Structures are given as structure tokens and as C-alpha cells.
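Participant: Prediction below, plus the sequence it came from.
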Amino acid sequence: MSPERVGVLIDTLAGDDDRLWPVDSWPPLRFDRPLGVGADGGHGPVRYFVESYEPGKSVRFRFTAPRGFDGFHEFTLRARETGEIELEHLMVLRLRHPAWFTYPLLWRPMHDALIEDGLDRAERELTGTVRTPARWSPYVRLLRNLISGNRFFRFRKNKVPPMSATAIR
């Protein structure tokens, strides 16, 4: 698979034709302008700005909310020695109060489920299928149900991925 084909997924983030962000079951990623350095926005209650962007290669988002998040997350294209192309997500955080408490209980499980859904979406976009679809844990399902009425989250129809490991979402 060509790096250009994978890099396009990064470039569509937050656009009308977003092919990476799992908009079918999570709050959409939106910015105040097209993806580029300085664009400000986020998804649900999570806010950040685009700190760096190399079209077709990487994008880094610097957190501004929730309170206590000091760090960034990014998507980067990596070429492996085998010739394979890897889409990597990295998050680096230094937690401060109150995030030292809320992150492990709320933010981390929700973040991990969202990113796994996004990587499944990327795999489906590039290959037409998902070899091993991610499944939300019972805890993530509980959290989604508890906060589904919160206006910041706005889950799309509160969709739940199928329990079958062979089903495609």
C-alpha cells in the first residue's frame, strides 16, 4: 500500500469527507478552519489546536481541555523496514488535578475505544474489511450510557458496535 493512500486519511480529518475519524459513533472532530497549523477545535468536551501538520504524513494536536490535560496526541505515517506503512497514534500527557483522577476513570477508556474505532475505519477504508474489529468493553458501554445525555458528547444515535467479532461496523 502506498504511503500517499494512507496519508490521505490524515488529510481528511475534520473535513466533510473525513475518512479516519469514527463519526458514525463518536462526536465529530471539528475545527474553526480547515486542517492546518493553528486550527482550533476538538471533539465533544476535548479541545485542542493543531500544533503541527505535514500533509499526508502527520498531524499533532495540543490539548487545551479538559482541565488537567497537559500534552498532545498525534497521527503519524511510518514506513517499516518490511515496506509496510503504519498509521500510528501517539498520546503524551502530563496529568494535573483533576485529570489525575478523571483520566483513568473516564477519559482513557473512552479515548482508547474511539481511537480503536478510528483505526478500524482506516483499515476498512484501505482494505475493504477489518480483520479483527475492536469491541467496546462493558465499562465503555456503561460510560457511554451514563453520559449519553450530556450535550458535549452527542453520540451519533448512541451506536454500539456489534458483539460479533466478524461483523463489520
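Facilitator: Yep, it's here.
Participant: When you work out contacts or count neighbours from here on, use the C-alpha atoms and nothing else.
Facilitator: OK.
Participant: quick one: buried residues of the longest helix along the chain?
Facilitator: In the chain, assigned by DSSP state H, the helix with the most residues is helix 108-127. Across helix 108-127, burial judged by 16 or more other CA atoms under 10 Å covers 109-110, 113-125.
Participant: which element follows it toward the C-terminus?
Facilitator: helix 138-147 (DSSP states H and E).
Participant: buried set for that next one?
Facilitator: Using 16+ other CA under 10 Å as the test for burial, helix 138-147 gives 140-141, 143-144.
Participant: Need those residues in JSON lines (columns: distance to residue 12).
Facilitator: Output for the buried residues of helix 138-147, formatted as JSON lines (distance: CA to CA, whole Å):
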{"residue": "140", "distance to residue 12": "27"}
{"residue": "141", "distance to residue 12": "28"}
{"residue": "143", "distance to residue 12": "28"}
{"residue": "144", "distance to residue 12": "26"}
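Participant: Take this one as well and set it beside the first:
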Amino acid sequence: MGVYNVHERVLPVAGAEVGLLIDGLSGDADPLWPGHDWYPMRFDGPLAAGAAGGHGPVRYTVAAYVPGQWVRFLFTGPRGFHGFHEYTVHPLGPDRTLLRHTLAMHARGPARLSWPLAFRPLHDAALEDSLDRAERACTGTVARPARWSRYVRMLRRLIG
């Protein structure tokens, strides 16, 4: 099963400012990943190509990293996840930037069920929370905060 999943937000700041959010991923004061509400993103070293880690049961290695612009992670788990996810910065002008998260993978074996039933709704909620964090970091507020569905809240209770 092919999966292509995109989340994005236009932020009213320069691309360099948005790029700093990517550069802070997995750090102690990570401004982008919602590690207080979700499993924190952690690696076996600093954010750099070859670093291994992930968040909770989702495991990956840093395949490529261009500071301030792009980071790509290759999945190593859970079983059946074959592909990548990435954050990219797309300047739209001097004071407008698109922050995009893309997940592209083939779900095989058990992932053909676990992705649509559990991982996708949790992924979508976590990514919208991540983009809320980006908006808050850049503007001090969030115009339309993401809300978790009942299904996401139930899944979160089940996984503890």
C-alpha cells in the first residue's frame, strides 16, 4: 500500500527563522516536535546524517540534513514501514515561509493494517501539533489550534 501524507503551514516569517525550528529538532528545547504531548524525538547523537533514533515505536535514521532547510528520516521501524518522512522549508517571499512535513512510504505486512487503523490518525494529530508549535514559536500564538478527534484520544488512552 502506497502512502503519501503531507502537512504544511504558511508562517509569516523569513525562511531562516523557520529553518531554525528544524535545526532544533530533538534538542533539549526542541521548538518543533511536540514532545510534551507525544513521544519525544531522540537520537543517539546530534541531528546529523547517520544519527539513529525516533519517537516511541517509530524508528528512523537521519538520511540527509541541510541545516535551516531540510531533514529527511528513513524508517527502520515499525515493521512494514518502508520509506521516509521529512521537514522542508519553502520561502514564499521575504516574510512568508511554508513549512512542510511529508511522509512517503510503502506499508507492507502488518503495517497495511497498523498504518490506517492507528499510526495514521496519531501521525496526523502529532503533525498538526508540531505545526501549531511552529506557528507559536514564530508568532507567539496559534490562529486555529489543532484538536484531537475522539478516535485519537481513545488510541492515546489505549497506548498509555
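Facilitator: Received the coordinates, thanks. Source: prediction; values computed, not measured.
Participant: Please work out the TM-score for the two chains.
Facilitator: The TM-score (TM-score structural alignment, normalised by the length of structure 2) is 0.90; 148 aligned residues with a CA RMSD of 1.1 Å.
Participant: re the thing from before, return the mean post-superposition distance for the longest helix of structure 1 against structure 2.
Facilitator: By mean CA distance after the TM-score superposition for structure 1, the fitted helix 108-127 of structure 1 averages 0.4 Å away from its aligned residues in structure 2.
Participant: tell me the angle that helix makes with helix 138-147.
Facilitator: 110 degrees (axes from the mean of the first three to the mean of the last three CA atoms, to 10 degrees).
Participant: okay, and helix 108-127 of structure 1 goes to which residues in structure 2?
Facilitator: Alignment of helix 108-127 of structure 1 against structure 2: residues 120-139, by TM-score structural alignment.
Participant: mind checking the SS state of residue 50 of structure 2?
Facilitator: coil (DSSP: H, G, I helix; E, B strand; the rest coil).
Participant: Which position in structure 1 pairs with it?
Facilitator: Aligned counterpart of residue 50 of structure 2 in structure 1: residue 38 (TM-score structural alignment).
Participant: And the residue nearest to that match when sequence neighbours are not counted, how far from residue 101 of structure 1?
Facilitator: Of all residues not flanking residue 38 of structure 1 in the chain, residue 50 sits nearest, at 5.2 Å (CA to CA, 6 or more residues apart in numbering). The gap separating residue 50 of structure 1 from residue 101 of structure 1 is 26 Å, by CA to CA, to the nearest Å.
Participant: out of these two, which sits in the busier spot?
Facilitator: In terms of neighbours (other CA atoms under 10 Å), residue 50 is the more surrounded of residue 50 of structure 1 and residue 101; the figures are 22 against 13.
Participant: thought that one was touching residue 42?
Facilitator: No: taking contacts as CA atoms under 8 Å, residue 50 of structure 1 lies outside contact range of residue 42: 9.6 Å.
Participant: Would you mind confirming that residue 20 of structure 2 makes contact with residue 66?
Facilitator: No: here residue 20 of structure 2 does not reach residue 66: they are 11.3 Å apart, not a contact under CA under 8 Å.
Participant: Show me the helices in structure 2, by range?
Facilitator: For structure 2, the helices defined by DSSP H occupy 15-23, 111-114, 120-139, 150-159.
Participant: Compare these and give me the one nearest residue 7 of structure 2.
Facilitator: For these, proximity to residue 7 of structure 2 was assessed by CA to CA; helix 120-139 is nearest, at 6.8 Å.
Participant: need the contact list for residue 26 of structure 2.
Facilitator: By CA atoms under 8 Å, 6 or more residues apart in numbering, residue 26 of structure 2 lies in contact with 33, 40-43, 46-47.
Participant: center of structure 1, which residue is that?
Facilitator: Nearest to the mean C-alpha position of structure 1, by CA atoms, centre = their mean, lies residue 115 at 4.1 Å.
Participant: which residues does the residue with the largest distance to the centre of structure 2 contact?
Facilitator: What lies farthest from the middle of structure 2 is residue 94; by CA atoms, centre = their mean that is 24.7 Å. Contacts for residue 94 of structure 2 were tallied using CA under 8 Å, 6+ apart; they are 13-15.
Participant: any idea which of the residues you listed is closest to residue 148 of structure 2?
Facilitator: Closest approach to residue 148 of structure 2 among the contacts of residue 94 of structure 2 (CA to CA): residue 13, at 26.9 Å.
Participant: so residue 110 of structure 2 sits right up against residue 82, yeah?
Facilitator: No: counting by CA under 8 Å, residue 110 of structure 2 sits too far from residue 82 to count as a contact (11.9 Å).
Participant: Among the helices of structure 2, which comes closest to residue 103 of structure 2?
Facilitator: Nearest of the helices of structure 2 to residue 103 of structure 2, taken as CA to CA: helix 120-139 at 9.7 Å.
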